[in-house]
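Asker: here are the coordinates; sequence isn't available:
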């Protein structure tokens, strides 16, 4: 089986590298300076244990597909439709992305869609370079057929992923895990806006508590921190990488790269959407979504909003909605 990784950044680059190291046929799809660096020099994968350069076939866009191909989509959610538009619809797609909206979006066009819940702390800020911060495994990946279930292909994908440097599980309730991961990702906007300032964790907890109220009201199942700890244990522990200063998560990296867009509409915005559909106020996540979008649009650097200002905006919105 050949794996075509669309979006060879932090997550996609690490998954593609580990599949390649496990002996699998892999093609990385990247754009711009990152593609040029991968094509010219290979992918430099830095981990707590090693610093390796891997020469993996790379393409700037669609390539002719084979019957045994699987697309692993690792772009940001806002890029899903554009990234998949050129590819034939008979190829299975694995959504290795944050949020819970991608699978349903992809299913409108592609018949075979798989969800992947990704716990993989990594960073991509320099063309051709990916840093993966966890050990002894780089990540834990749950894979399942969307909307639910496990079939032979899901099992094979999980087996292939688990051959080198990753933990992977074929999971029938993959969307329950992805909703649990979404609760964690609500803090991405706080980190991107305010950095690691005192007071950030209080705002993150407010965003999560608000989301839990929405999930419980709607009846959406989600994995818990206890579920994660039970499965993950100390198999994917984040540790410092010598010579590398760690920045932040995926949204922080979007602002750091000045990409002009951010994933908040599909993270905090998912909670806002559900709240609007079901009449549950979501002022915390609405402010985080709005401000993250603005900072990305204006290409402001990460950590440029004082946490006190962000908290004040949230308090004002909460007060207005409670009147």
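Answerer: Done, it's in. Predicted model, so just to flag it, every value in this text is computed and none were measured.
Asker: every contact and neighbour count from this point should use C-alpha atoms.
Answerer: Fine.
Asker: now the element after the one helix or strand residue 103 maps to, going C-ward?
Answerer: Assigned by DSSP states H and E, residue 103 belongs to helix 102-107. Downstream of helix 102-107, the first helix or strand assigned by DSSP H and E is strand 113-119.
Asker: give me the contacts around that following strand.
Answerer: 92-98, 103, 106-107, 139-147, 154, 174-175, 177-178, 181 (C-alpha atoms under 8 Å, 6 or more residues apart in numbering).
Asker: mark which of the residues you listed are part of strands, please.
Answerer: Judged by DSSP state E, the subset of these located in strands is 93-95, 139-145.
Asker: ok, back up a step: what are the buried residues along the helix holding residue 103?
Answerer: 102-103, 106-107 (16 or more other C-alpha atoms under 10 Å).
Asker: what's the first-to-last distance across stretch 21-28?
Answerer: Stretch 21-28 has an end-to-end distance of 14 Å (C-alpha to C-alpha, to the nearest Å).
Asker: what's in contact with that stretch?
Answerer: 1-8, 13, 16, 19-20, 56-59, 160-161, 163-164.
Asker: kindly give a single ChimeraX line that selects the buried subset of those residues.
Answerer: To isolate the buried members of the contacts of stretch 21-28 in ChimeraX, using 16+ other C-alpha under 10 Å:
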select :2,3,4,5,6,7,8,13,16,19,20,56,57,58,59,160,161,163,164
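Asker: next, count neighbours for the closest residue to residue 257 other than its chain neighbours.
Answerer: Spatial nearest neighbour of residue 257, excluding adjacent residues (C-alpha to C-alpha, 6 or more residues apart in numbering): residue 125 at 6.6 Å. Neighbourhood size, residue 125 [other C-alpha atoms under 10 Å]: 16.
Asker: in the helix or strand harbouring residue 212, what's buried?
Answerer: Element membership for residue 212, per DSSP H and E: helix 200-218. In terms of neighbour count (16+ other C-alpha under 10 Å), helix 200-218 has its buried residues at 200, 203-204, 206-208, 210-215.
Asker: before we go on, here's another structure to hold up against the first:
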């Protein structure tokens, strides 16, 4: 099995190292000091499950790799429309694109037969079809990541918790390509259940991300701080309730209560969300897939979502002002 990891950052390099350890032919596509360190020393993984080092092929040029069986997308979702030149050299006739992204994927309504919105494009994450033009929905394999990693230093990945990467086809079922990838991931020490209804998993994770990510960036608060502040906790609950209603109108049925989801977030403790970390690092915020697409789906399905709309407006302005060039 040949696997290319496009965007071998914290999650991508960890997955690539695990797959390589399990026997897959892995190629990491990265850049900068991280690329140089992995080329020289391999990928060092520091984990409570045991440290290890893997030495897959590392490059900044996908053309060196050529067609593979799977492309694992470790990029942020807002990078997808512009990733065509990087993806194209990796594609063969049967290459699958494994999208390990947060939020609503560009393929969401693909394969959702019988739903009134089946085949509909989600403009927020596929503007004008720009994403699906370079990442064909027929190639897509969904992936919901329940794993936390950070780049401790170039070439060194610290695995904090979780090894689960739920896989699934947009059309549902348990395909041969999903089962083969799951087997390779398990061989490398990961958990990779193939879910017949992956959209349910997407929404369970998104219930947390849609509320905690933007609110953390707006308030600079940790998970625990948001859960322990009564008014913010109430706002989180309202946003999650709206999200559940949208999920059910959009063809999913996530089986988790709002109270349980908030309690799980509180147990994480004083953790900074990825959106807050991006804000502090001066990076663009991953708004579109995490909350923008949810607001779009609310409009498409006719579900009222005033709390989500208001928070979406505020985080959008923050993203603009935080990345704007100062005037005068």
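Answerer: In hand now; what should we look at? Note that the coordinates shown come from a computational prediction; the quantities given were computed from them, not determined experimentally.
Asker: one step back: and the contacts of strand 113-119 of the first structure, which are buried?
Answerer: For those, buried by 16+ other C-alpha under 10 Å: 92-98, 103, 106-107, 139-146, 154, 174-175, 177-178, 181.
Asker: pull the contacting residues for residue 275 of the second structure.
Answerer: Residue 275 of the second structure makes contact with 213-214, 216-217, 285-286, according to C-alpha under 8 Å, 6+ apart.
Asker: next step: those restricted to helices.
Answerer: The helices, defined by DSSP state H, take in 213-214, 216-217 from the contacts of residue 275 of the second structure.
Asker: of the residues you listed, select the buried ones using a PyMOL command.
Answerer: Buried residues within those, by 16+ other C-alpha under 10 Å, are selected in PyMOL with:
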select buried, resi 213+214+216+217
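Asker: looking at the ones in helices among the contacts of residue 275 of the second structure, which is nearest residue 312 of the second structure?
Answerer: Of all those, residue 312 of the second structure sits closest to residue 214, with 7.7 Å by C-alpha to C-alpha.
Asker: secondary structure element for the residue nearest to the closest one when sequence neighbours are not counted?
Answerer: Once flanking residues are discounted, residue 214 of the second structure sits nearest to residue 315: 6.0 Å by C-alpha to C-alpha, 6+ apart. Element membership of residue 315 of the second structure, judged by DSSP H and E, is helix 306-323.
Asker: on that earlier part again, out of the contacts of stretch 21-28 of the first structure, which are inside helices?
Answerer: 13, 16, 19-20, 160-161.
Asker: follow-up on the earlier one: rebuild the buried residues of helix 200-218 of the first structure as a markdown table, extending it with distance to residue 81 of the first structure.
Answerer: Putting the buried residues of helix 200-218 of the first structure into a markdown table (distance: C-alpha to C-alpha, whole Å) gives the following:
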| residue | distance to residue 81 of the first structure |
| --- | --- |
| 200 | 33 |
| 203 | 31 |
| 204 | 29 |
| 206 | 31 |
| 207 | 28 |
| 208 | 28 |
| 210 | 29 |
| 211 | 26 |
| 212 | 28 |
| 213 | 30 |
| 214 | 27 |
| 215 | 26 |
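Asker: show me which of those is closest to residue 66 of the first structure.
Answerer: Looking across those and measuring by C-alpha to C-alpha, the closest to residue 66 of the first structure is residue 215, at 40.2 Å.
Asker: what's the counterpart of that closest one in the second structure?
Answerer: Taking TM-score structural alignment, the alignment pairs residue 215 of the first structure with residue 247 from the second structure.
Asker: show me the contacts for its match.
Answerer: Listed by C-alpha under 8 Å, 6+ apart, the contact partners of residue 247 of the second structure are 203, 253-254.
Asker: most neighbours among those residues, which one is it?
Answerer: Of the contacts of residue 247 of the second structure, with other C-alpha under 10 Å as the count, residue 203 tops at 27 neighbours.
Asker: the first structure: which residue goes with that residue?
Answerer: Per TM-score structural alignment, residue 203 of the second structure is aligned with residue 179.
Asker: from the contacts of stretch 21-28 of the first structure, which land in strands?
Answerer: Residues of the contacts of stretch 21-28 of the first structure located in strands (DSSP E): 2-6, 58-59.
Asker: which among those gets closest to residue 196 of the first structure?
Answerer: Using C-alpha to C-alpha, residue 6 is the member of these that lies nearest residue 196 of the first structure, at 30.5 Å.
Asker: tally up the residues packed near residue 279 of the second structure, please.
Answerer: Residue 279 of the second structure, neighbours per other C-alpha under 10 Å, totals 21.
Asker: so for the spatially most central residue of the second structure, what's the nearest residue that isn't a sequence neighbour?
Answerer: Taking C-alpha atoms, centre = their mean as the criterion, residue 101 is the residue nearest the geometric centre of the second structure, at 1.8 Å. Spatial nearest neighbour of residue 101 of the second structure, excluding adjacent residues (C-alpha to C-alpha, 6+ apart): residue 77 at 6.1 Å.
Asker: contacting residues around residue 7 of the second structure?
Answerer: Here residue 7 of the second structure is in contact with 28-30, 73-75 (C-alpha under 8 Å, 6+ apart).
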